[in-house]
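A.B. asks: Okay, structure incoming, though there's no sequence with it:
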């Protein structure tokens, strides 16, 4: 009774399994199959029991099958059938489909049998084929590697990039494409990746290189993506040749160095030329003053007017030269310190006290931050912007100036708002250039350097400066300073 009970239990378990199960004897004859096998192969049980298992194998795959059965029964053990081979089965209606088959020996009183568990992998095959097509159509070289570092799939772009054919790469170690000086550590990097596998860029912060078949090294970028498959994990590497980008980056670096060098030369020239020009101008102005003092009673009024005009012109020239000298010195030998902007603006307003009182300016300062900056340059920045807000005032009402700041992302954004004459829309992009004047000298004094100073100071702090304005209603000057 125990044997019958065991046989009954076995039959119940086999029938309840949602997998096609077929029992085959050592002659290759079907001894038993479950209900799921009927659904899969479209046969009734009585149509298959006693038949050769070859009835379920496509004709072009069946010639070697008797030898495989004989081989199994020589050494019967649980294993996967047809490892590294594609297996196909045949339905009653003549349709073939891909399968996976697990073989398990069954020892019975009638001898050893084999239990074949058959899984239809058509859907998986379709998914694999779609995946293969996606990889094949990718614009970058794509290489799939297993956890041993063996290449199991590549696309056409890989062949074009590295110069190897598909057959030359499949089954090879990934190190084939790695320059000799990096091979030693490559396997360690792979082991490290599998310990904590995540989709990411490979070699962040390092320059990566690959080796082509012809021995040429190329700079590359690699993206790693984990691909779960069956009971294993694979890595799909997307490889981009960045040779042209590297060339462009190097060219840009050289160009930037050249520009920086020329800027340094220009600033040095500006400094020297401005300094050398100051001396003769001082002499001219001194001579004018001497003539007017010594010959005061002997000079007619027409000549006095001309001398005064010359003196004013020389004064403007000296102011211009001083502005150029100050501009050239900006950012030279400076060190950033923590600046209390409330105290700094208070000092600026103290410097401008006479102008503020004269024009009855109302200045409101909100609470400002403490950040690291170049203190003298920032002092000049606020002095220029506040002076301009007072200078370019509306003649009918006293100047009203509002100073504020707010934190935006990783920057401090400052705003200086006034109720002055405003800036025409077509001039907003020009006001920060050197020597740009929007008004005649007899209307507003100045040499057109102040806002250029402001722009350079802000850029020294990795920031930007811009203005919003409406003619007749006032302006808002914004600038940002990086948080250091």
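C.D. replies: Looks like it came in fine. Please read all numbers here as calculations on a predicted model, not as lab measurements. Numbering: from 1, shown residues only.

A.B. asks: From here on, just use CA atoms for contacts and neighbour counts.
C.D. replies: Will do.

A.B. asks: longest single helix anywhere in this protein?
C.D. replies: Longest helix in the chain by number of residues (criterion: DSSP state H): helix 243-294.

A.B. asks: Kindly provide the distance from the residue positioned nearest the centre of the chain to residue 284.
C.D. replies: In the chain, the residue lying closest to the centroid (C-alpha atoms, centre = their mean) is residue 201, at 10.6 Å. Taking C-alpha to C-alpha, to the nearest Å as the criterion, residue 201 is separated from residue 284 by 68 Å.

A.B. asks: list the contacts for residue 447?
C.D. replies: Contacts here follow C-alpha atoms under 8 Å, 6 or more residues apart in numbering; on that basis residue 447 touches 316, 319-320, 435, 437.

A.B. asks: repeat that with 7 Å
C.D. replies: By C-alpha atoms under 7 Å, 6 or more residues apart in numbering, the contact set of residue 447 is 320, 435.

A.B. asks: helix/strand/coil for it?
C.D. replies: coil (DSSP: H, G, I helix; E, B strand; the rest coil).

A.B. asks: how about the helices in this protein?
C.D. replies: Under DSSP H, the chain gives helices at 2-16, 35-41, 45-48, 65-74, 122-137, 156-162, 166-169, 180-195, 243-294, 301-329, 341-351, 353-358, 375-391, 450-460.

A.B. asks: okay, now the one to match up with it:
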């Protein structure tokens, strides 16, 4: 391997003999070197062992290699490698020395260049110092002049007032940007006479007028002012003032144009507001009084006060104490109210009676506030009086109607109670008589007579149930108050009460999310019971009953729906379905008195709502009812 590495070519060793398991064997050995092309220049070897039969007869015994002889060979190889390495190091050293000499020469050149640059820099610095010395005074003077000029320009440019400077010949010397913006002047106009531009300044801009006014200011030394309007319709205050120098001589004119558009619009708005307020004050359908806070003397009134109190003009009311408009008893009340007013600074919705010129009483709702000045001092008391004569009359009429209605309801309740009691007694007699006839004389009567007795029994029972139902209907809503009701829990209770019928009909009842509302609990439970019971009663023979109950909010109401898949209701029967004792026409006979839906309607009306039905015969019905919620 050493030989292969040294010669950089394959090395071949033939007829090597070795012993393995007591048996001698022979082989040839081939070593191939491979150099890696990288920075380390590493060498790898491929060693190939070619096994063959040993040729002992041709073999020549050689002297055994001892440790000493091997060491000599190894030392010799190391010496050769060291010699080679020394030669390479000597070559590298020579190259480094050559590079060092080159770098030293370059460094000397750089030092020479640096010395030259340093010399040049010193010369430039000397020249610069001379220039700074020469220009120091000029720079100082220029700075002072620039600062002064900048201050003047900043002042003129920052001011939002259009200004034109004229000389004694009325030629333009300077103008501010505000003039350029509003009146379309350009820098090249400097030096031109002002009379060339008088047509640019507003609608009141006579050429002769402006020039004459400028000349007058130069002659008198007094400034002149007037309002003008620009071409764009903006309002300005034109002020012409004399330009006075340090010797107090007039050297020209200063014309300023102050934009007063905002002020003008504010004045217009104020005038319009005052006009609207006066119109509102005068035409307002309520009475207004402005009263002196110290003397209670009326200072101003509107036309409605004059009209309502039956006076012919404002002069009859202005100057009179406000208390003279009250009768004696009302005056005492007004004095007490005035103390409260002084403490709180206002009165709200106080009932009072005022006297007209003819002595007629006018009931009013009185409101009063104070009017303050800029220093929060009270300058006026303002009274607003709303005539409630019609409201009082309406209240009186409603009170009478309420008394009459309460009396009628009481009479009706008494009538229903008496009727139910008085009718039940003869019905009981009829029922008892028909039972006696059936039991004692039943065998003696023919089939037709017994059928008539059965008719009497059924009619008596039906009339008794109807009387009881009528009495229950009249008592709905009596002696009850609203409370918070969980309608979902209530429906579950109704389902439990109707459990036997639900099981017998194999019905399915689906209940959605239902709200908690303020309602009459007993009546609302009866409402759900009647509608769900009807859905179970009027089921279709072709399918099992299926009922869906849901609700959704609508403004201040909750709308409930109870949908079934029963026999449905014809459009003709829907018109009178909620009438008491009215029953829809059906193919089959169903038990009942015909008051269930009448009960439902009355309960819904009790909750300030409404009820209606949407139905299709053979498909099913959906009853909707809307209940008003209370906060």
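C.D. replies: It's in. No experiment lies behind these values; they were computed from the predicted model shown.

A.B. asks: so what corresponds to residue 423 of the second structure in the first structure?
C.D. replies: Aligning on TM-score structural alignment places residue 423 of the second structure opposite residue 277 in the first structure.

A.B. asks: so how far is residue 263 of the first structure from that match?
C.D. replies: 20 Å.

A.B. asks: Residue 204 of the first structure now?
C.D. replies: 34 Å.

A.B. asks: just residue 438 of the first structure next, same as before
C.D. replies: In terms of C-alpha to C-alpha, residue 438 of the first structure sits 27 Å off from residue 263 of the first structure.

A.B. asks: so what's residue 509 of the second structure up against?
C.D. replies: By C-alpha under 7 Å, 6+ apart, residue 509 of the second structure lies in contact with 546-548.

A.B. asks: Leaving out sequence neighbours, find the closest residue to it.
C.D. replies: residue 547 (4.7 Å; C-alpha to C-alpha, 6 or more residues apart in numbering).

A.B. asks: What residue in the first structure is paired with that neighbour?
C.D. replies: Per TM-score structural alignment, residue 547 of the second structure is aligned with residue 401.

A.B. asks: What is the neighbour count of that match?
C.D. replies: Burial of residue 401 of the first structure is recorded as 21 neighbouring residues (other C-alpha atoms under 10 Å).

A.B. asks: now do the one 3 residues further on
C.D. replies: Counted with other C-alpha under 10 Å, the burial measure for residue 404 of the first structure works out to 16 neighbours.

A.B. asks: With residue 596 of the second structure instead?
C.D. replies: 25.

A.B. asks: Quick check: the aligned residue for it in the first structure?
C.D. replies: Aligned partner of residue 596 of the second structure by TM-score structural alignment: residue 450.

A.B. asks: so its match touches residue 385, yeah?
C.D. replies: No - Residue 450 of the first structure is beyond contact range of residue 385, at 8.2 Å (criterion: C-alpha atoms under 7 Å).

A.B. asks: Check the alignment and tell me where residue 580 of the second structure lands in the first structure.
C.D. replies: Under the alignment (TM-score structural alignment), residue 580 of the second structure pairs with residue 434 of the first structure.

A.B. asks: how much space between its match and residue 321 of the first structure?
C.D. replies: Taking C-alpha to C-alpha, one finds residue 434 of the first structure at 12 Å from residue 321 of the first structure.

A.B. asks: quick one, which of those two is more surrounded?
C.D. replies: residue 321 (21 against 17).

A.B. asks: before we move on, the earlier item: lining up the contacts of residue 509 of the second structure with the first structure, which overlap?
C.D. replies: Compared against the first structure with both residues aligned by TM-score structural alignment, their matches' C-alpha atoms under 7 Å, the contacts of residue 509 of the second structure retain 546-548.

A.B. asks: Out of these, which is nearest to residue 84 of the second structure?
C.D. replies: residue 548 (107.3 Å; C-alpha to C-alpha).

A.B. asks: check contacts around the match of residue 596 of the second structure.
C.D. replies: residue 384 are the contacts of residue 450 of the first structure under C-alpha under 7 Å, 6+ apart.
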